[in-house]
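Quick check, what structure comes out for this input:
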Amino acid sequence: MIKRRSFLIGAAAGAGVLGLNGGRLLAAPSVLSSSVQLMPREGSGPRIVICGGGWGGLTAARHLREEIPEADVILLERNPFFWSCPMSNKWLIDVVDTAFLTHDMLAPAQAHGYKLVHCEITEIERDKKQVRTSRGVVDYDYLILSGGIRNDYEAWFGNDQTAIEQTRRNFPSAYIPSSEHIALKNKLKNFKGGVIVMTLPPPPHRCPPSPYERACLMAWHIKTNNIPGKILILDPKPRIAPIGAGYKAAFDELYPDIITHVPNARVKSVDPFNKRISTEAGDFDFDDAVLMPPHQASDLVWRADLIGKDAEGKPTGWADMHPRLYHANSDEDVYIVGDSMGAISPQFGHYPKSGHVANYIAKIVARNIAQRVRGEEVVAELPDNLCYMLVNGDPLEAISVEFLYDVGPDGLVRQTQIDIDVRTPDLMDEDFVWIKGMFDDFLV
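Here you go, the predicted model:
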């Protein structure tokens, strides 16, 4: 930890820039320390710090500035640019290019007047209402945690870091924006044949239908290039879900000789050295793999000590939060947005951990914080969710799923799921309209 921290501080000092402050570049101090106050407050409004610059964090930053123009909004993000996980499966087979997924984060910060600081978040001290980073300390009145997910490799390997690194390096999950996406694309382009095993995380996990989409597009590449390859989907669920009928039709009609779906295949153990997986549905050897471990709330939520506990007192892995107002149950000044969110309702569990939901919840939270600042009644709102999934590369044909929410007579949130299982080019067209609207909302 000390070596990593020293490296980050040294790298930051070499960069000489903190980020953007309302359109002005912030000069880095000559000596960086986690105890240095990062920046003075500006204006008379509240200071709102957002940890994480993905779909939820970028949306929250923009809409907070619109809802509370006097607010001092600071966005902390470790990555130098934005990378969209939504649409990244299409990128694997070159339906979209890298420029479509990657975006500059300085431009929206300048356009909307919030401060962007590229840094590592090292500690969250809620008792002091401050965030420690590799560039100094930031205090806050309200805090938004929007760090997405973490890969829970420990569920497979415990503290065996050698096995964890072997898995990350050779069989990347590519579920978090990082170089793993590039590694997976290179793996697919260089694949010459054999059995690819794809493990699916147990629910809840990021974007439930996306692993099936990834399998379809990888299979399309294998089929189109006449590669003697197979894809074995090890699914912990008893059936394909969501969009079960649509995906089953794609597997059976488009890729019957390539994709095999194995239900009830919860992982028992993984041997990344000998390329063998043991599951409740049997043991499987593989030539290559996309190993997606269980998901949990991001490290930010763990550092803030806001992980929920189950009836037995064990960590749930997800944020302990109010299901309608989205703040932590133990701290009303800390909000959780996006994939780290905890359970919402006993009827369906979690909201889908998708970019659409992260964007929607971020806008709700911005409005709720504005209502609190103005002394108004806080209005609880519900999101919706919409996902399009490409299943065929030529012609481009997609299926989709929509989730609608309301509150039942018992006061609990209810979910209605609408699957569109018939693949059509029209749904792919709708997908591009949807993503443009999303990007326009928080990247322009």
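
Going by C-alpha atoms from here, please, whenever you check contacts or count neighbours.
Fine.

so where do the strands sit in the stretch 201-350 of the chain?
For the stretch 201-350 of the chain, applying DSSP state E, counting those that start in this stretch gives strands covering 229-234, 259-262, 267-271, 276-279, 282-285, 288-291, 295-297, 307-309, 315-319, 327-328, 331-336.

Could you save those strands as TSV and add columns showing distance to Lys189?
Formatted as TSV, the strands of the stretch 201-350 of the chain follow (distance: least, CA to CA, whole Å):
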stretch	distance to Lys189
strand 229-234	13
strand 259-262	18
strand 267-271	25
strand 276-279	23
strand 282-285	22
strand 288-291	13
strand 295-297	27
strand 307-309	39
strand 315-319	35
strand 327-328	43
strand 331-336	38
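
Pick the most deeply packed of the ones you listed.
For these, the largest average neighbour count (mean count of other CA atoms under 10 Å) is found in strand 295-297, namely a mean of 25.

So what touches it?
147-152, 201-202, 204-206, 307, 317-319, 339-341 (CA atoms under 8 Å, 6 or more residues apart in numbering).

Likewise for stretch 401-413?
242-243, 344-345, 347, 382-388, 414-420.

and the residues you listed, which are buried?
242-243, 344-345, 382-388, 414-415, 419-420 (16 or more other CA atoms under 10 Å).

quick check, nearest of those residues to Ile93?
Closest approach between the buried ones among the contacts of stretch 401-413 and Ile93, by CA to CA: Tyr388, at 16.2 Å.

In space, what's closest to that closest one - neighbours in sequence excluded?
Ser400 (4.3 Å; CA to CA, 6 or more residues apart in numbering).

give me the element that neighbour is part of.
strand 396-407 (DSSP states H and E).

Can you get me the centre-to-centre distance for the next helix or strand after that strand and its chain?
Reading on from strand 396-407 to the C-terminus, the next helix or strand found by DSSP H and E is strand 413-424. Centre-to-centre, strand 413-424 and its host chain are 21 Å apart (CA atoms, centre = their mean, to the nearest Å).

to compare against the first, here's another:
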Amino acid sequence: MSLDRRTFLTAAAGATGAVLAGCATPAATTGKPALPFFIGSPSQMLLPKGRAPRVVVCGGGWGGLTTAKYLRQLAPSAEVILLERNPVFFSCPISNKWLVDMVDTSFITHDYLRVSERHGYRFIQSEVLEVDRAAQRVVTSLGSLDYDYLVLAPGIRYNYEAWFGNDRTVADATRARFPAAYVSNAEHFALKKALHGFKGGDWVMTLPPPPQRCPPSPYERACMVAWYFKHNNIKGKVTILDHKDGVRPIGPGFRAAFNELYKDYITYVPNAHVQEIDPFKKTIKTDAGDMKFDHAVLMAPHQAGDLAWKAGAIGLNSQGKPTGWAEVDPLMLHLKDDPRVYVIGDAVGFVSPQFAFYPKSAHVANKHGHIVAGYIAERVAGRTPKTALPDNLCYMMVNGDPREAISVQFDYKVNDKGVIEQTQIDINQRSADLVKENFRWAGLKFDDMFS
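Below you'll find the predicted structure:
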């Protein structure tokens, strides 16, 4: 039996109407137009759960991207879904060079959707609203997802509560006017605009107390800002207000840069614990003294990203108060109370009595991504994973003309008592070769995540 064109179109129209009527709430019932399917809502199921083991990765930074890519390679039978609220990847590493136009935006940005299609995992741009670990479900702004394994890669959040309590007005003013630019979002562009429009005066940087994201990078940023002032004949001065009692890591290398390259541009102040900040009057009170500023990079204390808190992953100290960081098994990186939930990157809490925390760096997050992808792949295959440890490598540019950098390396091993030990190697002598190594490192890491 054959259908002519008129019969086919009439039947198709009827079928389409039936499908739409079945999946949309009639306007007469709600008094509002039905939402198109792809707008989504938290109350709907985003994707039905099939028979394949599903791994949901929350967070598309250096750790989350690496996990998603290598899980598809190591566990091809698994369904891998990456959730990320930003439409485009923006790299915090190398961004200090970007601030002073040593690299362009295209070098540190990448498109999520094309990369996910290339590697066979599913990318969904959405905000994670809730993690129900009892039900093994993630609730997003577009709908809910059930999981077999969950990987949390939330990065950090700014603990403005430590400065302002519950005063959202002051916190928002601080974020808008003097952004820290330590989380990948529009803050980096706001900071760059502020730097390039700066006409001179006092530029202040508050450094958060440890543990913090990439401890040497604020010193690199100070050097790059000072170099920019020097290179463009701007009469500006950078004051570094450091919670620590001295510059570290790579202390001798940074101090040499401050004294030899930027003696007239950088003032370093240790033990400058922040007592009070007024973003409206542009004033700061610290244990080391008070000052006014013309512009500032105000870095509040760091904690694990919001998602770690929503997932109930934050540990408690001996007084029963939140540590601010995810409580993981130091060797396996899953939550101590939930072996199906892994935490990687900056959000990871205490791992060793020798050094306490892994450096909260992109390099470590990338290594964690490889490690956890391997762990989950082994479990999917019904095998027990073997312990693996990361390493860490950071390059910090301290001079723009000639271009020179310093670096620090961390290596890890498990001793005979089962404790992770750290070995640190500082290269304090600035050199052009380290700049070349830095860009080679970045290129290799970008290839590892995206190519």
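
which one of the strands of the stretch 201-350 of structure 1 lies closest to Val117 of structure 1?
strand 331-336 (19.4 Å).

list the contacts for the residue most central in space within structure 1?
Centroid-nearest residue in structure 1, with CA atoms, centre = their mean: Gly148, separated by 4.1 Å. Applying CA under 8 Å, 6+ apart, we find Gly148 of structure 1 in contact with 52, 54, 297-298, 338-340.

Same check on Leu20 of structure 1?
So Leu20 of structure 1 contacts 26, 106, 109-110, 114-117 (CA under 8 Å, 6+ apart).

Repeat the analysis, applying 10 Å as the threshold.
By CA atoms under 10 Å, 6 or more residues apart in numbering, the contact list for Leu20 of structure 1 reads 26-27, 74-75, 105-107, 109-110, 113-118.

Grab the nearest non-local neighbour of whichever residue in structure 2 pairs up with His221 of structure 1.
For His221 of structure 1, the aligned position in structure 2 is Tyr228, judged by TM-score structural alignment. Spatial nearest neighbour of Tyr228 of structure 2, chain neighbours left out: Val100 (6.5 Å); criterion: CA to CA, 6+ apart.

mind checking what that neighbour lines up with in structure 1?
By TM-score structural alignment, Val100 of structure 2 lines up with Ile93.

Isn't that match up against Leu184?
No: using CA atoms under 10 Å, Ile93 of structure 1 makes no contact with Leu184, being 11.1 Å away.

Relative to Arg157 of structure 2, how far out is Thr239 of structure 2?
24 Å (CA to CA, to the nearest Å).

Count residues in the vicinity of the aligned partner of Tyr375 of structure 2 in structure 1, would you?
In structure 1, Tyr375 of structure 2 lines up with Asn368, judged by TM-score structural alignment. Around Asn368 of structure 1 there are 22 other residues, counting by other CA atoms under 10 Å.

With structure 2 overlaid, how far apart is the helix or strand harbouring Asn368 of structure 1 on average?
Assessed by DSSP H and E, Asn368 of structure 1 sits inside helix 355-373. Comparison of helix 355-373 of structure 1 with structure 2 after fitting gives an average deviation of 0.7 Å (mean CA distance after the TM-score superposition for structure 1).

what's the following helix or strand after that helix?
strand 385-393.

So which bit of structure 2 is that next one matched to?
The aligned range for strand 385-393 of structure 1 is 392-400, by TM-score structural alignment.

how close does that stretch sit to structure 1?
So stretch 392-400 of structure 2 averages 0.4 Å relative to structure 1 (mean CA distance after the TM-score superposition for structure 1).

Which of the contacts of strand 295-297 of structure 1 are buried, as a ChimeraX select command?
Buried residues within these, by 16+ other CA under 10 Å, are selected in ChimeraX with:
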select :147,148,149,150,151,152,201,202,204,205,206,307,317,318,319,339,340,341
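
thinking again about what came up before, could you tell me which of the contacts of Leu20 of structure 1 count as buried?
By 16+ other CA under 10 Å, those give 26, 74-75, 105-106, 109-110, 113-118 as buried.

Quick check: the two most widely separated of the residues you listed?
So, the buried ones among the contacts of Leu20 of structure 1 by CA to CA: farthest apart are Gly113 and His118, at 16.0 Å.

re earlier: now the helix holding Asn368 of structure 1: buried residues?
Buried-residue list, helix 355-373 of structure 1, by 16+ other CA under 10 Å: 355-371.

for it, packing partners?
helix 55-67, strand 142-145, strand 331-336, strand 385-393, helix 425-442 (3 or more CA pairs under 10 Å, 6 or more residues apart in numbering; DSSP states H and E).

now these in CSV, with distance to Leu325 of structure 1?
Putting those into CSV (distance: least, CA to CA, whole Å) gives the following:
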stretch, distance to Leu325 of structure 1
helix 55-67, 15
strand 142-145, 13
strand 331-336, 8
strand 385-393, 18
helix 425-442, 22
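
So which of these is nearest Glu253 of structure 1?
Closest among these, once you apply CA to CA, is strand 385-393, at 10.7 Å.

about what we covered before: list the residues that contact the residue nearest to Tyr228 of structure 2.
Counting by CA under 10 Å, 6+ apart, the residues that Val100 of structure 2 touches are 192, 195-196, 221, 224-225, 227-228, 400.

between the helices and strands packed on helix 355-373 of structure 1, which gets nearest to Gln130 of structure 1?
Of all those, strand 142-145 comes closest under CA to CA, at 8.9 Å.

what span of structure 2 lines up against that closest one?
Residue span in structure 2 matched to strand 142-145 of structure 1, by TM-score structural alignment: 149-152.

mean distance, the matching stretch to its aligned residues in structure 1?
When structure 1 is overlaid, stretch 149-152 of structure 2 sits 0.3 Å from its aligned residues on average, using mean CA distance after the TM-score superposition for structure 1.

For Met396 of structure 2, see how far away the match of His221 of structure 1 is.
In terms of CA to CA, Tyr228 of structure 2 sits 16 Å off from Met396 of structure 2.

more crowded one of the two?
Counted by other CA under 10 Å, Tyr228 of structure 2 and Met396 do not tie: Met396 has more neighbours, with 29 against 20.

so what's the more buried one up against?
Met396 of structure 2 sits next to 93-94, 96-97, 216-221, 223-224, 250, 253-254, 404-408, 430, 434-435, 438 when contact means CA under 10 Å, 6+ apart.

same deal with Val225 of structure 2?
96-97, 99-100, 195-196, 203, 219, 231, 236-238, 265-266, 398.
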